[in-house]
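In: Give me the fold of what follows.
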Amino acid sequence: MRRDTRSGLLDAAQIRLAEHGYAGTSIRDLAADVGIKESSVYKHFRSKQALLEGVLERAEERVAATAQALGVSVDDPDAAASTYATIDLGHLTAVAEGFLQMWLHDEEFVALRRLLTLEQYRTPAAGTLLRQLVVTQPLAFQSQIFARLIDAGAFRPANPEATALAFWGPVLAILTLAGEQRAEAEARRLLGIHLEHFRATHVTDAATQGEES
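Out: As a prediction, the model looks like this:
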């Protein structure tokens, strides 16, 4: 029952935060939505910010599940590097488009992303979580992956952080284009161009020949 109540509070928080914002959402209202006493909320979450963080954690679980379905990892840099060391352009494109699909069409993820985007200037906690979701975590993880790929000779020598920026910066711009202008077809076209260019720039000839053989 504890797990069901916790999930119910996360569901209620996601809905209310999206509709009323962080400041307009109260613990009392969330408790009423779930049918429990206000004091009972604190058995599951110590504060409203903890609830917001819980919503983010659940979104990250959806990202991990999406990655698993696409045959990649977003939480184990060694496993991810092993996959990307031998991935061909077709599979890489399928992975990128799978994440684009989630970014644009997964209702739970979209709701959280929009909430954090709207709240980032009014609520410091929301701004921190948004940067964590779309900037700091991806860059840190990708830096670890590229460091391993460079050490293994699959990528040309370079600064791993700079390589991560070269990869994620355009991806983030493309995601913004697709989300704000609803230009999904154009976003997919640009994503393909970016992936092909990035591979041509950073993947070594030996790694490319290994894929073709």
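
In: going forward, measure contacts and count neighbours with C-alpha atoms only.
Out: Fine.

In: check contacts around I150.
Out: Taking Cα atoms under 8 Å, 6 or more residues apart in numbering, we find I150 in contact with R156, P157, A158, P160.

In: which one of those residues has the most neighbours?
Out: P160 (22 neighbours; other Cα atoms under 10 Å).

In: related to what we said a few turns ago, could I get the contacts of I150 in TSV, plus columns for secondary structure?
Out: Listed next are the contacts of I150 as TSV, based on DSSP: H, G, I helix; E, B strand; the rest coil:
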residue	secondary structure
R156	coil
P157	coil
A158	coil
P160	helix
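
In: so is Y121 in a helix, a strand, or just coil?
Out: coil.

In: got a list of what it touches?
Out: G127.

In: ok, so of the contacts of I150, who is nearest A13?
Out: When the contacts of I150 are compared for distance to A13 (Cα to Cα), P160 wins out at 37.7 Å.

In: Next, the structure of the following sequence, for comparison with the previous one:
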Amino acid sequence: MAEGTKERILRTALELFAQNGYLGTSMNDIAGQLGITKAALYKHYASKQEILDKIVERMNKMDYERAEAYEMPETEPDGFAEAYLHTPIQKIRTYSLAQFDHWTKEPFSSNFRKMLTLEQYRDSKLAQLHHDYLAGGPLEYMAAIFRKLADSDEEAMQLALEFYGPMYLLYSVYDGAEEKESVSSLLATHIDRFIAKVEAGYRSEAAGTAVLSRRNNG
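Out: Modelled structure (predicted):
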């Protein structure tokens, strides 16, 4: 029973954080929304910071499990260069669509995203979380994966920006859309066009290399 109560507190607190911001929500607000006393709330969590820490812990666990389920390299780049090199682009497509669903359709993750979007300009620690989960972190992750497609780190980052930039934009588009599935379709189309462009570049490069090789051998 106590475990169920702690879970309900986390989800209710995160809903309030997504609506009013982390800074704009008090322990009194959380207790009131739950219909319990503030003293009862403190029996489960000593502070609002502890609630946030548990939420972040949950998000980290969910990220790890999702990457493992889709056979993606772990998020820490050190020691995983070889794994990045063997990540097929179709696997990246499947994982990216799952990521979008995770951040838009799964209530816990969606509320976490909305909280970070609200607070990114008001609190440095939450700004860092926004960077790690939604902005620079995913961009750097995709750049590491696309490194095998590029001739330099700069080109890999440009590919990652071209790939992830629209995905990041579509999070906000999804929130305000009446036909939400159409937004998911937009993302799928974007990813398919990106893949087609990359594969066309590979074929062109391979053809050019073959022509050059024949000339050199001739």
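
In: residues in contact with the residue nearest to M72 of the second structure when sequence neighbours are not counted?
Out: Nearest residue to M72 of the second structure, sequence neighbours excluded (Cα to Cα, 6 or more residues apart in numbering): T87, at 7.1 Å. Counting by Cα under 8 Å, 6+ apart, T87 of the second structure touches M72, P73, I145.

In: Looking at those, state which has the most neighbours.
Out: That'd be I145 among the contacts of T87 of the second structure, by other Cα under 10 Å, with 28 neighbours.

In: Return the set of buried residues in the longest helix along the second structure.
Out: The residue-count maximum for a helix in the second structure (DSSP state H) belongs to helix 180-217. For helix 180-217 of the second structure, a neighbour-count test (16 or more other Cα atoms under 10 Å) marks V183, S184, L187, A188, H190, I191, F194, I195 as buried.

In: Kindly report the same for stretch 96-109 of the first structure.
Out: Of the residues in stretch 96-109 of the first structure, those buried (16+ other Cα under 10 Å) are A96, E97, F99, L100, M102, W103, L104, E108, F109.

In: same check, this time on stretch 166-185 of the second structure
Out: By neighbour count, and taking 16+ other Cα under 10 Å as the criterion, the buried residues in stretch 166-185 of the second structure are M167, Y168, L170, Y171, Y174, V183, S184.

In: Aligned to the third one, what sits in the first structure?
Out: Under the alignment (TM-score structural alignment), L170 of the second structure maps onto A178 of the first structure.

In: So which residues of the second structure form helices?
Out: 2-20, 27-34, 38-42, 48-69, 81-85, 89-104, 107-119, 124-134, 136-146, 153-176, 180-217.

In: Please name every helix or strand in contact with the fourth one.
Out: Read it as helix 48-69 of the second structure. In this structure, helix 48-69 of the second structure packs against helix 2-20, with contacts taken as 3 or more Cα pairs under 8 Å, 6 or more residues apart in numbering; DSSP states H and E.

In: Now tell me what touches the helix it packs on from outside.
Out: 22-25, 30, 33-34, 44, 51, 54-55, 108, 111-116, 118.

In: redo that, cut-off 6 Å
Out: The contact list for helix 2-20 of the second structure (Cα atoms under 6 Å, 6 or more residues apart in numbering) reads I30, N111, K114, M115.

In: Please report how far E181 of the second structure lies from Y174 of the second structure.
Out: Going from E181 of the second structure to Y174 of the second structure by Cα to Cα, to the nearest Å gives 8 Å.

In: quick one: L116 of the second structure and Q128 touch, right?
Out: No - counting by Cα atoms under 6 Å, L116 of the second structure stays clear of Q128, with 9.2 Å between them.

In: the more surrounded of these two?
Out: For L116 of the second structure versus Q128, the count of surrounding residues by other Cα under 10 Å is larger for L116: 25 against 16.

In: Now that one: closest residue in space, sequence neighbours ignored.
Out: Looking at L116 of the second structure with Cα to Cα, 6+ apart, the closest residue is H130, at 5.4 Å.
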